[in-house]
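Trainee: Everything below, folded, please.
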Amino acid sequence: MFLTRPSPGLSSSALFLRRMLSTRPSISRRKPLEPLEVHLTPQEENVCRLIDEFCQTLNQDVTDGEPVACRIAGGWVRDKLLGIESHDVDIAINTMTGEAFAQKLLDAGKVDSIGTTIAVNPDQSKHLATTRLKIHDFWVDLVNLRSETYTGESRIPTIEFGTPQEDADRRDLTINAMFYNIHSRKVEDFTGRGIDDLKAGIVRTPLEAKTTFEDDPLRILRCVRFASRLGYTVEESIAAAAKDPTIQKALDNKISRERIGEEIDKMIQGPDPVYGMELLHSFGLLPIVLRPTAQASSTSSGAPLSMDYALRGIIIIELLLRSEEHLPGVHPLLLSSTLETHSTQARLRIASILTPFRGLTFEQKKKSIPLVDSVIRDGLKLGGRNHYLDGIPHLFRSAELIREAFSTTFATESRAEIGMLLRHPSIHNPIIGSEWKSSALFSLLQELVDCWEGELDTAKATECIQKYNKLVEKIVELDLTEAIGAPPILNGKQVCETLKIRPGPQMTPLMEKVVYWQLEHPGATADECQAWLLEQQAQGALGITNNAPESERTKKKKKKE
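Mentor: Down below sits the predicted model:
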């Protein structure tokens, strides 16, 4: 039995949302080449020839025991059979470690140098030393065939030299368990199902799914990621095992949050993140992979929304980015920065699945922190890449500001008022990778999420999109598109020199006045702004004093002089 799309177990609202996407072609299922062959590049051919000939030389001295044999393992074989170029070459050796084989190559003068040996590191899921080697300007990783035995609560296995069969059986999926024999130049499928599953588009574990996941629960997420990446269906026993409470507990307790975050990040940046999130939701895994720390949860200002909202979020962002015919098109300007920047798309997608935590805060050192911060920092440990940690909390804040402004600031025709709001650091801040356009798009997403209660209120959704399109039209009409990101016409030093004041806390409101004036007077010059400042100062309208206290930095500088 196999899971087909949509996945069973989805809530009614999630199923409705998936039907919204049913008219768009999902990603094409990756099909293997016909005939089923591995085509080597010239570089790969050179590497295989060198290793084959070297093994023949080594085997001349083997009088007892198994001759040395090398196989390219795993993902490279899968990708080659699918017609996908891959540079991730792992060579598995049957009778010695990768480090020992690399040293023999070096001693024989077959390579100039050995790269790095990546030592055993259980925290990074590195249970076996891997040696990197450069052959003819082509990097390969050398490992030995192995068998793995897991015991107790640990996901750190006992590793021994293994046979090709044992090595294939301990891998996550049948389609990832095939070898390319460097000597015979043939694909070897020791599970007996890898090639058939590749042809049929099936994600299946080599051994019983529950046993595979008990050994390493991270493989659940890898199953989902490869299914969504390749457009494959998931074998039913995987779904049953993934829903098992003991397996879910093991995933939560045995797997580092870094590894969970890494899988989610790869999934969300893949060709069909919706399918990946559907599978996780149907397996009941979203509360495990998307969670703050226990401390943050205990001081949270409220309970998160249903995980349906995570699925709604990712589906809606895909609807918007793909300009689905079910809804009015989003203004092209609103989409421009997102479609052009990979990191912005990744950030919006991760933010969309964190919708259940919007508006919630937790207490930390007597400060209120957005709960999404804990999910990103501690639950997924995504850090600063793609501005996840510093950017996503601001996306949620920007959505609140923009949503509120429709009944206040945006209802006016004031260029300065609208411009100042859109220059808010949570809305437009290149330092954290955000632009007002992507912030407005995320705000629209948050409003559309609320247009579903079991089914889509298309009239409400249409009205919402049109509201945002009109806002963009107003921004264009007011010639604000570039002004939102323009630097102040006078910098802080120039303002101080003009007003003959010292730098200090008063500079923040002063610079805001400068920017406000700048927005009110498009095309004005710096000289005109300086004249205005002096006039305002003479009238006492700036609320400043010429005798502002010296900063500590200035005092120290004078003391040194």
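Trainee: Could you use CA atoms for every contact and neighbour count after this?
Mentor: Noted.
Trainee: neighbours around Phe363, how many?
Mentor: One thing to correct before we go on: residue 363 is Glu, not Phe. 17 (other CA atoms under 10 Å).
Trainee: One more sequence to fold, the one below, so I can look at both together:
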Amino acid sequence: MPVRVRAIRPQLDLADVLDALGLSAVELHLDAFLVGGFVRDRLLGRESKDIDLVVVGSDGVPLLERVARKLGWARPAVFERFATAQVRGGGFVLEVVQARAERYDPESRKPDVRPGSLEDDIARRDFTVNALAQRFDGRILDVTGRGLDDLRAGILRTPLDPVDTFSEDPLRMFRAARFVAQLGFRLAEGVEEAMRAMAHRASILSAERVREELSRLLVSEHAREGMEVLRRTELLEVWIPELLPMVGVEQGGWHLYDVWEHSLRAVELAPVELVTRLACLFHDSGKPRTHAIAADGRHTFHDHPRAGAQISAAVMSRLRFSNEETSQVGALVLHHMWPIQYRPGEVGDSAVRRFIRTLGELRPRILELARADTRASAYPDVEAIDELERRAAELDAGSQVSRLRPPLDGHELMERAGRGPGPWVGRVQKALLDAILDGEIPADDAVAARRWLDGHPDLLGGD
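Mentor: A predicted model of the protein is given here:
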């Protein structure tokens, strides 16, 4: 019987996609340009598969349709509300818009749009480094006359007056902070002052857009400086005022920095993963609320993890993070002191088993949070945290602790007690699990569990 062999499409590289775009533009007689972050990143030597295009005098949909046919991709999606079209394939995302001029309603981010020239389209962009255009033959068009110089110098400058730029679209201020974090650029003279003057305009933004910019900022290389921009420009005061009391709160002990600076340094030292970095941002946010000075002059922060978990939940709910992300960050903040306070030789196996059970799948993240927390202080090493990781892995070999289940089900418990269902069943099962964690009952040993219950008759008869 003959074997059918499916043809494997060769993997496309960037040159293939750009050749298809350029050829399609010529065939359709379109005045099309590469623009925005793709041009910026390409000139910086940063690889990107997100390609932004502007077409003058046309909506650009025919361009994407022809490219899709050439490359064997699905038809482009057209977003009439935003006057854009997009096509995806081979890991690339191509988005096109007709060159346009915009004027914004002061009470919203919705612009009044009309067709425009390339110069009009460039003028509406946020920063000169994002206002560069490129022809398919490689020629760069620096319409503002400052984009290339600003790119070389690492400066974020608005094409027009920054007050007008940020007043028209306040999201650009959050983008400025994000670009500082992503690119390591600095703000041009007058930009920070304009952001501070227009910070109140950020109140019209949707929570989802603010969340998106904050998330991208936090997983960037220079997240600390990006967050500092948000603080200095008073944008935090508009959207996340709960973080501001952290500034200037001394900690003492091994700490070198105030709570704010320490938390930002922990963010940058954490793995590039959003939930862990959010947990680093919030892990000590409860310290200002719980700060006290003991009789011996020590700074104390009793129960600050619980206060911090409450703050993270409030902020993340406001910014419309998912319930899962909010829950995960809250759990990490609530329990972040456990690995920090762990001392080998002083903590028994039962306590480590409880740690494993409590954190579940978050265990790798809380250990990374603890390492970042420690390294953002003067504490000499993270050897105890590394030892805890090894010990937990040994105790949880085969997931025998993290996936532990009560050895007796509810039906058997009700039969033994001669009682109907109720909250008491869950309490008995928890007691059985606690006994396993304490080493009093072997895991998955129903006979031993029944003997243990015989020795604790109050559990079956209690309310």
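Trainee: neighbours around Glu340 of the first structure, how many?
Mentor: Glu340 of the first structure - counted by other CA under 10 Å - has 10 other residues nearby.
Trainee: How about the contacts made by it?
Mentor: By CA atoms under 8 Å, 6 or more residues apart in numbering, no residues touch Glu340 of the first structure.
Trainee: for Leu71 of the second structure, same thing?
Mentor: 17, 20.
Trainee: do that again at 7 Å, thanks
Mentor: When the contact criterion is CA atoms under 7 Å, 6 or more residues apart in numbering, Leu71 of the second structure has no partners at all.
Trainee: now Glu160 of the first structure
Mentor: 146-148.
Trainee: so what's Arg109 of the second structure up against?
Mentor: Asp169.
Trainee: where does the closest residue to Arg277 of the second structure other than its chain neighbours sit relative to Asp444 of the second structure, distance-wise?
Mentor: Leaving aside its chain neighbours, Arg277 of the second structure sits nearest to Val267 (5.1 Å; criterion: CA to CA, 6 or more residues apart in numbering). To Asp444 of the second structure, Val267 of the second structure is 41 Å away according to CA to CA, to the nearest Å.
Trainee: These two: which has the busier surroundings?
Mentor: Legend: neighbour count by other CA under 10 Å for Val267 of the second structure and Asp444, higher for Val267 (31 against 15).
Trainee: Met519 of the first structure maps to what in the second structure?
Mentor: Just to correct that, residue 519 of the first structure is Leu rather than Met. In the second structure, Leu519 of the first structure lines up with Leu437, judged by TM-score structural alignment.
Trainee: I'd guessed its match sits against Arg353; true?
Mentor: Yes: applying CA atoms under 7 Å as the test, Leu437 of the second structure and Arg353 come out as touching, 5.9 Å apart.
Trainee: Make sure Glu363 of the first structure is indeed in a strand.
Mentor: Yes: Glu363 of the first structure: assigned to a strand according to DSSP: H, G, I helix; E, B strand; the rest coil.
Trainee: Next, find the distance separating it from Ser297 of the first structure.
Mentor: For Glu363 of the first structure, the distance to Ser297 of the first structure - CA to CA - is 9 Å.
Trainee: now Leu305 of the first structure
Mentor: 13 Å.
Trainee: Of the two, give the one with the bigger neighbour count.
Mentor: Neighbour count, other CA under 10 Å: between Leu305 of the first structure and Ser297, Ser297 has more, with 19 against 14.
Trainee: For that one, which three-state class applies?
Mentor: Going by three-state DSSP: Ser297 of the first structure is helix.
Trainee: And for the counterpart of Leu81 of the first structure in the second structure, the neighbour number?
Mentor: Aligned counterpart of Leu81 of the first structure in the second structure: Leu43 (TM-score structural alignment). Look at Leu43 of the second structure: counted by other CA under 10 Å, it has 14 neighbours.
Trainee: Check the gap between Leu43 of the second structure and Gly147 of the second structure for me.
Mentor: Distance, Leu43 of the second structure to Gly147 of the second structure, by CA to CA: 11 Å.
Trainee: how about the helices in the stretch 401-550 of the first structure?
Mentor: Remark: helices assigned in the stretch 401-550 of the first structure by DSSP state H, counting those that start in this stretch are 415-422, 436-449, 458-477, 492-499, 507-520, 526-538.
Trainee: Can you say which of those helices is nearest to Ile156 of the first structure?
Mentor: Ile156 of the first structure lies closest to helix 436-449 among those, at 40.7 Å (CA to CA).
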